[in-house]
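Participant: A predicted structure for the sequence below; I have some questions about it.
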Amino acid sequence: MIWLVLSWFILLIESMAMGYENQRPETDITVTWNILLFASIAVFLVGMVMGTVEVSWLSKLFKNKAFWKKILYKMGFYLLFMLVINLVTFPIAASIELDSTLMDAEVWQKFSNYIESPTFLSTMVSLTFSIFVSLLYSGISEHLGHNVLINFFMGKYHRAKEEFRVFMFLDMKSSTSLAEQLGHKKYFQFLSDYYNQLSNAIIQCKGEVYQYVGDEIVVTWEKSDGLQNNNCIRCFYAMKQSLLKKSTYFENTYGLTPSFRAGLHLGQVTTGEIGALKKEIFFTGDVLNVTARIQKLCKPLKQDIIVSEQLAEQLKGNGLSFESLGSTELEGRKKTEKLFAPKFTS
């Protein structure tokens, strides 16, 4: 979408500067509705391809590099890629403009003129700018969190609002002894690998990381996203599966494969932007306190995952069943809570 919007904007600026006329017909493509449609589809598809490459491969390749190095290396890769795309799409656009085939000598003469013209240089500058903006957006979004940057741009939480959300507090087992065993520097790298390995499962299940607190992760969903296809529960098992696939690496590098326990709860929160020197989206409500206390009961109740009655009542079918753990008084609260252990039977 960034590529598509920027391409329209750049085209508008160039058209205004040229008085909406093609003043270099020997090198430039005259913009018609057919050309605009072709260019828009091409830019959108190329943007989709680049986005897929970025998410599935390139971002992982440079994940340990400094921010400016990531931008620099990726820009070099994408500029080379876009140079090839530009050289492929121009003849097609020229054939559409001239209403001829790709084999027409006039098409290739125009292509030759284009390569030697200032228009080609201008196009590459525009592409460089578009690549830089999209990579900057991607980098900032990665640091702020999935969907958080979009919410800031859209002003979704500029004014505090009430909403129902699912929360999952995920705590690593035996983290204190592990930190002692590895030392602070290697333990930091261990946490980095641990968090990276969990990220895909969270995104695939439509979750958002709210906070990293030491070895604990707080994941949240809007109610509809969390309940859809039992995403909040599936996320837990998808994360376990992801760690299992990487178990050989963790065993060889750190001497063990990490494991975790989780507590989940559903409730109403007030959500809004907060902070003076640094803005962040903040959740406040009793649901967070209850979820944290449910998670702490995993160890004494000998369960890896526990959900509240409120959440269990909302989750449906698809091979999901619940084992009752009885009513328990949560720390600091007089009211007892009915707790359940979810199980997938298929």
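Facilitator: Ah, there it is.

Participant: contacts, neighbours, all on C-alpha from now
Facilitator: Will do.

Participant: Which of the helices or strands spans S321?
Facilitator: If you go by DSSP states H and E, S321 is part of strand 320-329.

Participant: And for the helix or strand that that strand is followed by, what's in contact with it?
Facilitator: Sequence-wise, the next helix or strand downstream of strand 320-329 (DSSP H and E) is strand 336-344. For strand 336-344, the surrounding residues in contact (C-alpha atoms under 8 Å, 6 or more residues apart in numbering) are 233, 303, 305-309, 312, 319-330.

Participant: what's the answer for stretch 307-318, then?
Facilitator: 166, 227, 229-230, 263-267, 294, 322, 337-342, 346.

Participant: Distance-wise, check the residue lying farthest from the centre of the chain relative to P91.
Facilitator: Distance from the centre of the chain peaks at A105, with 46.0 Å (C-alpha atoms, centre = their mean). Counting by C-alpha to C-alpha, to the nearest Å, the separation of A105 from P91 is 11 Å.

Participant: and what of T128?
Facilitator: Taken as C-alpha to C-alpha, the span from T128 to P91 is 21 Å.

Participant: These two: which is more packed in?
Facilitator: Taking other C-alpha atoms under 10 Å, T128 and P91 do not tie; P91 has more neighbours (23 against 16).

Participant: May I see the buried residues of the strand ranked longest in the chain?
Facilitator: Secondary structure of the chain per DSSP state E: the longest strand is strand 260-274. For strand 260-274, the neighbour count (16 or more other C-alpha atoms under 10 Å) marks 260-269, 271-274 as buried.

Participant: For the residue nearest the centre of the chain, which non-adjacent residue is spatially closest?
Facilitator: Centroid-nearest residue in the chain: H146, 4.3 Å away (criterion: C-alpha atoms, centre = their mean). The shortest distance from H146 to any non-neighbouring residue, by C-alpha to C-alpha, 6 or more residues apart in numbering, is to E208 (5.9 Å).

Participant: if I look at the one you found, how far off is K245?
Facilitator: 22 Å.

Participant: If you count surrounding residues, which of the two has more?
Facilitator: E208 (19 against 11).

Participant: Can you verify my assumption that that one contacts G145?
Facilitator: Yes: the pair formed by E208 and G145 meets the contact definition of C-alpha atoms under 8 Å, at 7.2 Å.

Participant: Show me the helices in the stretch 1-150 of the chain, by range?
Facilitator: Secondary structure of the stretch 1-150 of the chain (DSSP state H, counting those that start in this stretch): helices at 2-17, 33-53, 59-61, 67-98, 105-115, 118-144, 148-154.

Participant: Name the residues that touch the shortest one?
Facilitator: Yep, that's helix 59-61 we're talking about. Contacts of helix 59-61 (C-alpha under 8 Å, 6+ apart): none.

Participant: chain center to that helix, what's the gap?
Facilitator: Using C-alpha atoms, centre = their mean, to the nearest Å, the distance from the centre of helix 59-61 to the centre of the chain it belongs to is 13 Å.

Participant: also this one, for the comparison:
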Amino acid sequence: MRRYLVPTIVLAAIGLSLGCLFRYIFNQADEGSVANYLRSGLHGTGLALTGWAVHLYFTSRSSAWVRRWPLIVELLIRSAVMAIVVAAAAIGLEAILYQHGIGERWLLGDYPKIIILTFVFTTLVGAIYELVRLVGSRVLLNVILGRYRRPTREERVLLFLDLVGSTSLAEQMGELRVQELLTRFFFDIDEAITSHGGEVHAYVGDEVIVTWRVSAKPENRTIDCFFAIRDKIAARADWYRREFGLVPEFRAGLHAGPVVISQCGDSRREVAYFGDTMNVAARLQAHCKDASRTLLVSGDLFRLLRPGPELVVEALGSTLLRGRVAPVEVFAIDRHFGRSPP
């Protein structure tokens, strides 16, 4: 997937650099030929990508079995697998890259150092990766740069997307089972969000809040994101029916405008969004039920769009949303094909 392309390239470059650095620090000066530096660089690249592949496996859907265990057991399993795979890859790469084969000096000298350095490096990368997944790459970068230490005003597009009927589902299925449904739903729609440039701001109960910075280009990616989510769930409809006996339905509100962003809290810090733009987006999502529509868009966002011929646009006029004094111009948007029922 495209979201992994950049980190894979970066890690390959770092592995190449560390391999060459290892050759410079630990090997004899008379062995410092261009060919040996190239071999060491390829060795480092191979080990970095091997560790990255193991980490990606343990963050994928295929490793759901290990996440059912207590966290300490999961960490032990991940560490053991990482150590075994990296150790095997180090030996394999040594045999492939060097014609003289695997010598005793390498096994007793370089090999333990390579394993330790690779394990430390992959563990550090894994920790950074999990931190990015926890707070988001853009948010983490802005926090590091101190962008939101003071309140900052930005033009943002906000998507509030809510699962339909979660309260009644909790009564029918039980809260734990509904939470499993939500967890799977949020997991499945994540790729559609990130591939359209969206950033998950928060999960609030059965709702996800997605945000984009307003750009100079038409904001069609925000509309496309909603329909990509709908396509993703439709493609997995049979799986949801088998697993939960239903297919998740959802409604969404989209709005654009100024948002104040600031770091809040002390013992647990959070980057929070404030302002009327948040309120309007939330009210639009709530109004979907009254309007019998699955997607409502404010006039402020609609003016930033360039709707294609595949879209059905219905002007609902100035609407007084719940909890607001001033009316909001509202548009309902759907597609000519694959329209979902309200």
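Facilitator: Yep, it's here. Predicted, not measured: the structure shown is a model, and the values here were computed from it.

Participant: corresponding residue for V218 of structure 1 in structure 2?
Facilitator: Aligning on TM-score structural alignment places V218 of structure 1 opposite I209 in structure 2.

Participant: Identify the residue spatially nearest to F190 of structure 1, adjacent ones excluded.
Facilitator: Y254 (7.3 Å).

Participant: for I140 of structure 1, same thing?
Facilitator: I140 of structure 1 sits nearest to L149 (C-alpha to C-alpha, 6+ apart), 7.6 Å away.

Participant: What of L321 of structure 2?
Facilitator: Nearest residue to L321 of structure 2 in three dimensions, chain neighbours excluded: R283, at 6.2 Å (C-alpha to C-alpha, 6+ apart).

Participant: Strands of the stretch 151-300 of structure 2, start to end?
Facilitator: 152-163, 199-204, 207-213, 250-264, 270-274, 295-298 (DSSP state E, counting those that start in this stretch).

Participant: Turn these into CSV, including distance to G51 of structure 2.
Facilitator: Formatted as CSV, the strands of the stretch 151-300 of structure 2 follow (distance: least, C-alpha to C-alpha, whole Å):
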stretch, distance to G51 of structure 2
strand 152-163, 36
strand 199-204, 27
strand 207-213, 31
strand 250-264, 34
strand 270-274, 31
strand 295-298, 42
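
Participant: So which of those strands is nearest D231 of structure 2?
Facilitator: strand 250-264 (12.3 Å; C-alpha to C-alpha).

Participant: Could you tell me the angle between that closest one and strand 207-213?
Facilitator: Angle, strand 250-264 of structure 2 to strand 207-213, by axes from the mean of the first three to the mean of the last three C-alpha atoms, to 10 degrees: 70 degrees.

Participant: Next, the mean deviation of strand 250-264 of structure 2 compared to structure 1.
Facilitator: Its aligned residues in structure 1 lie a mean 1.1 Å from strand 250-264 of structure 2 after superposition (mean C-alpha distance after the TM-score superposition for structure 1).

Participant: and that strand, how far out from the chain's middle?
Facilitator: That offset, for strand 250-264 of structure 2, works out to 18 Å (C-alpha atoms, centre = their mean).

Participant: do stretch 238-249 of structure 2 as well
Facilitator: That offset, for stretch 238-249 of structure 2, works out to 23 Å (C-alpha atoms, centre = their mean).

Participant: List the buried residues of that stretch.
Facilitator: Within stretch 238-249 of structure 2, the residues that count as buried by 16+ other C-alpha under 10 Å are 240, 247-249.

Participant: which among these gets closest to R213 of structure 2?
Facilitator: Closest to R213 of structure 2, out of all of these and judged by C-alpha to C-alpha, is E249, at 26.9 Å.

Participant: okay but that closest one is in contact with L161, surely?
Facilitator: No: with contact defined as C-alpha under 8 Å, E249 of structure 2 does not count as touching L161 (10.3 Å).

Participant: re the thing from before, which position in structure 1 pairs with the residue nearest to L321 of structure 2?
Facilitator: Match for R283 of structure 2 (TM-score structural alignment): R293.

Participant: and its match, what does it touch?
Facilitator: 263, 330-331.

Participant: among these, which recur in structure 2?
Facilitator: Counting by both residues aligned by TM-score structural alignment, their matches' C-alpha atoms under 8 Å, the members of the contacts of R293 of structure 1 that carry over to structure 2 are 263, 330-331.

Participant: how about JSON lines for those, with distance to I35 of structure 1 added?
Facilitator: Formatted as JSON lines, those follow (distance: C-alpha to C-alpha, whole Å):
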{"residue": "G263", "distance to I35 of structure 1": "55"}
{"residue": "L330", "distance to I35 of structure 1": "65"}
{"residue": "E331", "distance to I35 of structure 1": "66"}
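
Participant: Which one of those residues is nearest to R159 of structure 1?
Facilitator: Proximity of the kept ones among the contacts of R293 of structure 1 to R159 of structure 1 (C-alpha to C-alpha) peaks at G263, which lies at 29.2 Å.

Participant: Might you report the residue contacts of that closest one?
Facilitator: By C-alpha under 8 Å, 6+ apart, the neighbours of G263 of structure 1 are 168-170, 291-296, 298, 305-307.

Participant: try A35 of structure 2
Facilitator: A35 of structure 2 neighbours (C-alpha under 8 Å, 6+ apart): none.

Participant: 10 Å instead, please
Facilitator: G41 (C-alpha atoms under 10 Å, 6 or more residues apart in numbering).

Participant: same deal with V290 of structure 1?
Facilitator: Applying C-alpha under 10 Å, 6+ apart, the residues near V290 of structure 1 are 167, 263-267, 296, 308, 330-333, 337.

Participant: returning to what we had before: now for the buried residues of stretch 238-249 of structure 2: which two are most distant?
Facilitator: Y240 and E249 (11.3 Å).

Participant: tell me, what's touching the two both at once?
Facilitator: What both Y240 of structure 2 and E249 touch, as defined by C-alpha under 10 Å, 6+ apart, is the set 233-234.

Participant: Surely H255 of structure 2 and R213 touch.
Facilitator: No: using C-alpha atoms under 10 Å, H255 of structure 2 makes no contact with R213, being 11.8 Å away.

Participant: Quick check: neighbours shared by these two?
Facilitator: The contact sets of H255 of structure 2 and R213 overlap at 156-158 (C-alpha under 10 Å, 6+ apart).

Participant: who wins for most neighbours among these?
Facilitator: In the shared contacts of H255 and R213 of structure 2, the most neighbours by other C-alpha under 10 Å go to L158, 29 neighbours.

Participant: That one pairs with which position in structure 1?
Facilitator: Under TM-score structural alignment, L158 of structure 2 pairs with F167 in structure 1.
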